[in-house]
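K.L.:
Just a sequence and a predicted model for now, questions to come.
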Amino acid sequence: MTTSIGWNLENSYTTLPDTFFTRYKPTPVRSPQLVIFNESLASTLGLNAQVLQSEEGISVGAGNSIPEGAEPLAQAYAGHQFGHLNKLGDGRALLLGEQITPTGERFDIQLKGSGRTPYSRGGDGRASLGPMLREYIISEAMYALGIPTTRSLAVVSTGESVVRETALPGAVLTRVAASHIRVGTFQYAAHLGTVEDLKALADYTLKRHYPEILDDENRYLSLLKEVMKRQASLIAKWQLVGFIHGVMNTDNMTISGETIDYGPCAFMDTYDPATVFSSIDREGRYAYGNQPPIAAWNLARFAETLLPLLHENQEQAVEIAQSTIEEFPNLYYANWLPGMKAKLGLFTEEDEDKALIDDLLNLMQKHKADYTNTFLALTFDTVKETVFSGVPEFMDWYKRWQARLGKQEESKESAHELMKNHNPAVIPRNHRVEEALEAAINGDFTVMHRLLDVLSKPFAHVPDQTEYCKLPVDSNRPYRTYCGT
């Protein structure tokens, strides 16, 4: 039925014990229509973009038909949600299968908002258009910024309403991921399965994501270390662009090292480590400045699940896990510091670098400076156009920075290029995202397409991006995001 689309699906996840999933089919919708489609991603996946946008492809994206080779299933997992462990699972998502690309890569193809599953926990299994478009915008912006992320292939409207506070237009998102294996998947195995289940999951994960360490003497310890490395790199990349995930529960941390689940996420305007956007994060657990330590906490939970595999002696297993997890702050710092130095045009290492960076961040917080635009102003020497114009303590810092640049052999032109390549001209600013979503829900998709085009080239530094660098109009109401996705 759908061979012309180019589906090349496998279902390796079904080789795991049945406890990890339930085979289930999506619930058909009344009147599916394609809202937005990612042609470049379709090409990468080896799919026929033209046919995917036809009635045949839209039917698959809505869950009304199943592509050839697919074995739809809902994945089971657990998760610490704001510190409390719960049994979870795909409550409104189904994995169709794994697309094998022309280059041999493997990607999960998942429908999000495709109806109730055995893990819906009283929910309707549906999603509304706004949050699905939001995930499309933010995930594609993250991809353009060079940050590992799940991606969005398409959003299809359903012709049906979903009821939240009010009736909203329904939609289904097709999400693409290296896999949907989470820390919470391992917690599910450790708390609700057997040691054999846990070992099967660990071995599957190794084969799928870390085949190079399969033959290590203690491959499960190597798995823990490799996941830590990827998460240290990922969280550093978040911090460097001012991204706030908003809900860093263990079920939202992937073993592959990709960013997943763009619910109450947002990008920071004014620099403040205490910044929180999520309406449900009342204590600031997942504030911008807390993301690195929360990542370490989540990884400690991952290490706990691996204890039976790390060593047959419980005490020795705990000791191995603890000594390994203790290295995370150093791993994170080893990613964050070079990234910050690149944002300031620094190629070499000097003892003063950390203090130089910290002092700038402190000045930004004190003077309520915009995070992204401050680094842009330093890149293009337009500080006079910022809140720092004429501020004596900032000018003192600026002189120190110039002196530090003078200590390296690289030219100022080289430093400028380094900064251009590490300081994005544009981010998906919250007011721009909301503007695009409001227009789209009212039937005008031109605003979103313009935004997506600008966000696709964040390091271009071209004139048509200038308008998108502007800050929102001051408001007495703090920006809030919600767990709509």
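P.N.:
Arrived safely, thanks for sending.

K.L.:
okay, CA-based contacts and neighbour counts for the rest of this
P.N.:
OK.

K.L.:
Show me what the strand or helix carrying residue 135 is packed against.
P.N.:
In the assignment (DSSP states H and E), residue 135 maps to helix 129-144. In terms of contacts (3 or more CA pairs under 8 Å, 6 or more residues apart in numbering; DSSP states H and E), helix 129-144 is packed against strand 151-163, strand 167-177, helix 430-441, helix 446-455.

K.L.:
which residues touch the third one?
P.N.:
Read it as helix 430-441. The contact list for helix 430-441 (CA atoms under 8 Å, 6 or more residues apart in numbering) reads 129-130, 133-134, 137, 169, 266-267, 445-448, 451, 468, 472, 479.

K.L.:
need the helices for the stretch 301-450 of the chain, in chain order.
P.N.:
314-325, 328-343, 353-366, 371-380, 392-405, 412-420, 430-441, 446-455 (DSSP state H, counting those that start in this stretch).

K.L.:
and of those helices, who's closest to residue 282?
P.N.:
helix 430-441 (19.5 Å; CA to CA).

K.L.:
Pull out the buried residues from the closest one.
P.N.:
430, 432-433, 436-438, 440 (16 or more other CA atoms under 10 Å).

K.L.:
Let me know the closest of those to residue 246.
P.N.:
Closest to residue 246, out of all of those and judged by CA to CA, is residue 430, at 13.6 Å.

K.L.:
Pull the distance from the longest helix that the chain contains to the chain's centre.
P.N.:
Counting by DSSP state H, the longest helix found in the chain is helix 219-241. What separates the centre of helix 219-241 from the centre of its chain is 13 Å, taken as CA atoms, centre = their mean, to the nearest Å.

K.L.:
got the contact list for the helix or strand following that helix?
P.N.:
Counting by DSSP H and E, the next helix or strand C-terminal to helix 219-241 is strand 243-244. For strand 243-244, the surrounding residues in contact (CA under 8 Å, 6+ apart) are 238, 265-268, 276-277, 286-288, 291.

K.L.:
Now list the buried members of the residues you listed.
P.N.:
238, 265-268, 276-277, 286-288, 291.

K.L.:
also this one, for the comparison:
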Amino acid sequence: MTFHFPFDNSYAALPETFFARVAPTPVPAPRLIKLNRPLAAQLGLDADWLASPEGAAVLAGAQLPDGAASIAMAYAGHQFGQFVPQLGDGRAILLGEVIDKDGVRRDIQLKGSGRTPFSRMGDGRAGLGPVLREYIVSEAMAALGVPTTRSLAAVLTGEQVIRDPIQPGAVLTRVASSHIRVGTFQFFAARGDRDAVQALADHVIARHYPEAAQAEAPYLALLEGVIARQAELIARWMMLGFIHGVMNTDNCSIAGETIDYGPCAFMDRFDPKTVYSSIDQMGRYAYGNQPPIALWNLTRLAECLVPLLAADDDKGVEIAQTALGGFAEHFNSAYLARLAAKLGLSTVQADDPQLCQDFMAAMARGRADFTLAFRRLSDAAADPSDLCAVQALFADPAGFDEWAVRWQQRIAAEPLKSVDRQAAMRAVNPVYIPRNHLVEAVIRAAVDRDDFAPFDELLAVTANPFRELPEFERYAQPPQPHEEVLQTFCGT
């Protein structure tokens, strides 16, 4: 029986230069690892059928559902600052688009489904480790309230992929508002194809920024909308200690979602210079560099849109520069508002920005655990004796002690009762994140022993990141020295 996906494909209706029509490469023995049943229901899909052997075959790319677009999208991109005019989906196939139960259009994509015309001599496959990492981290980000691609399913293919080391092959079914990137615009702009840039911009406006269509200058409104969403997204990353690891322009979503979880990681000890990615030798995408890199990426988008902003290029550049100048205000506003909430401040006073930044500086000097410092501070919001638990996280407690006195004086001026302030802080300061050493332990159990119980448990814990449960205490703890994972890898 052929399963029906309620496809309503729009990207595949664009000109053929936007993609390549290609079928997934068949695999020998599809085996379902995990199905995201709540997400399947949200997409209007039959979870029971997807969990069947026939469903696993579709999720592995061994069989195409009726109406599938089956395309690999074309895009370019700056990789570590160097422009590559053609990248594209080298190991991913867009099955198609569905309208979910909230009326939102969503892409369904197979990642690791074999070679495409954009594979650039790669095998087009994905190893089990990176698939599990993306599944865990993307679903954790969703639970943390961060705009993100989602993971619908993970499937073993029954074959081995050549990586270091060799590991089982797998396919991730990824769901996104779309897979359109800054690099998608760059692909056409680099070719001088103004008509294609305009067609893509019109498609993005209709799909992601419909309000821009009513603006006096729709393409400027589009640029401003993307800038605002990216600023908000990066502020959310920063407030969780999240490091994307490879913020190339081809990994920068026009929809404002976190996309392409490669060498990503959450920090343990706080240091703005933290880098995990094994390929980021110069620290270009370090934690503290993420806001300026986001602006750099947005500048590349603005360059593509200049011909649409004004008939005269000089005027178009001027308009683009003005729009880009708004990034700092958007980011700083979102960043400080979220940081203030994490510190229990519900009203605004003139000295609040300095108080907030001083806490971050004290954490950096004291190399305090990022997640636990905020979470334990939430406890202290109701009981000052709990400040000892926060202080214990700091290698240099004197800096924290001085700050804590000012913080207590400040929250005393807040209208909320201490118990209500504590509840508000706990709602924005998670206790559970997918820490590197936990993710690595899950991957090792699956790859080395075909044991997916740790994977299932970590998913369950991080699905409820703000609710502390005694039986999961170990998931809240930072790694011991011998458990630390200091490098993460792309998996390609």
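P.N.:
Cool, got the structure. No experiment lies behind these values; they were computed from the predicted model shown.

K.L.:
Quick TM-score on the pair, please.
P.N.:
After superposition, the two chains reach a TM-score (TM-score structural alignment, normalised by the length of the first structure) of 0.97; 483 aligned residues with a CA RMSD of 1.4 Å.

K.L.:
Closest one of the buried residues of helix 430-441 of the first structure to residue 90 of the first structure?
P.N.:
residue 437 (25.2 Å).

K.L.:
In the second structure, point me to whatever sits opposite that closest one in the alignment.
P.N.:
Aligned by TM-score structural alignment, residue 437 of the first structure pairs with residue 443 of the second structure.

K.L.:
okay, now residue 106 of the second structure: neighbour count?
P.N.:
Residue 106 of the second structure has 22 neighbours, counted by other CA atoms under 10 Å.

K.L.:
Next, find the distance separating it from residue 176 of the second structure.
P.N.:
Residue 106 of the second structure is 5 Å from residue 176 of the second structure, where distance means CA to CA, to the nearest Å.

K.L.:
Can you pull the residues that touch both of the two?
P.N.:
Counting by CA under 8 Å, 6+ apart, nothing touches both residue 106 of the second structure and residue 176.

K.L.:
ok, the counterpart of residue 224 of the first structure in the second structure - contacts?
P.N.:
Alignment note (TM-score structural alignment): residue 224 of the first structure maps to residue 223 of the second structure. Applying CA under 8 Å, 6+ apart to residue 223 of the second structure gives the contacts 301-302, 305, 323.

K.L.:
before we move on, what about residue 193 of the first structure?
P.N.:
residue 19.

K.L.:
how about stretch 448-459 of the first structure: buried residues?
P.N.:
Buried-residue list, stretch 448-459 of the first structure, by 16+ other CA under 10 Å: 448, 451-452, 454-459.

K.L.:
and what of stretch 50-67 of the second structure?
P.N.:
Those buried within stretch 50-67 of the second structure under the rule 16+ other CA under 10 Å are 50-51, 54-65.

K.L.:
Kindly name the residues of the first structure that line up with it.
P.N.:
Counting by TM-score structural alignment, stretch 50-67 of the second structure corresponds to residues 52-69.

K.L.:
ends of that stretch, how far apart?
P.N.:
End-to-end distance (CA to CA), stretch 52-69 of the first structure: 16 Å.

K.L.:
what does stretch 246-261 of the second structure give?
P.N.:
Stretch 246-261 of the second structure end-to-end distance (CA to CA) = 9 Å.

K.L.:
Helix 314-325 and the longest helix of the first structure, what's the angle between them?
P.N.:
30 degrees (axes from the mean of the first three to the mean of the last three CA atoms, to 10 degrees).

K.L.:
orientation of helix 219-241 of the first structure relative to helix 371-380 in degrees?
P.N.:
Taking the same axes, to 10 degrees, one finds helix 219-241 of the first structure and helix 371-380 inclined to each other by 70 degrees.

K.L.:
what angle separates helix 219-241 of the first structure from helix 328-343?
P.N.:
Using the same axes, to 10 degrees: helix 219-241 of the first structure against helix 328-343 is 40 degrees.

K.L.:
quick one: helix 219-241 of the first structure to the second structure mean distance?
P.N.:
Compared with the second structure after fitting, helix 219-241 of the first structure deviates on average by 0.4 Å (mean CA distance after the TM-score superposition for the first structure).

K.L.:
count of residues packed around residue 402 of the second structure?
P.N.:
11.

K.L.:
Kindly report the same for residue 469 of the first structure.
P.N.:
18.

K.L.:
just checking, it touches residue 373?
P.N.:
Yes. Shown here, residue 469 of the first structure and residue 373 form a contact pair, counting by CA atoms under 8 Å, at 7.3 Å.

K.L.:
Next, count neighbours for residue 75 of the second structure.
P.N.:
Neighbours around residue 75 of the second structure, by other CA under 10 Å: 25.

K.L.:
number of nearby residues for residue 21 of the second structure?
P.N.:
Residues near residue 21 of the second structure, counting by other CA under 10 Å, number 15.

K.L.:
now stretch 53-71 of the first structure, how far from the centre of its chain.
P.N.:
Worked out by CA atoms, centre = their mean, stretch 53-71 of the first structure lies 26 Å from the chain centre.
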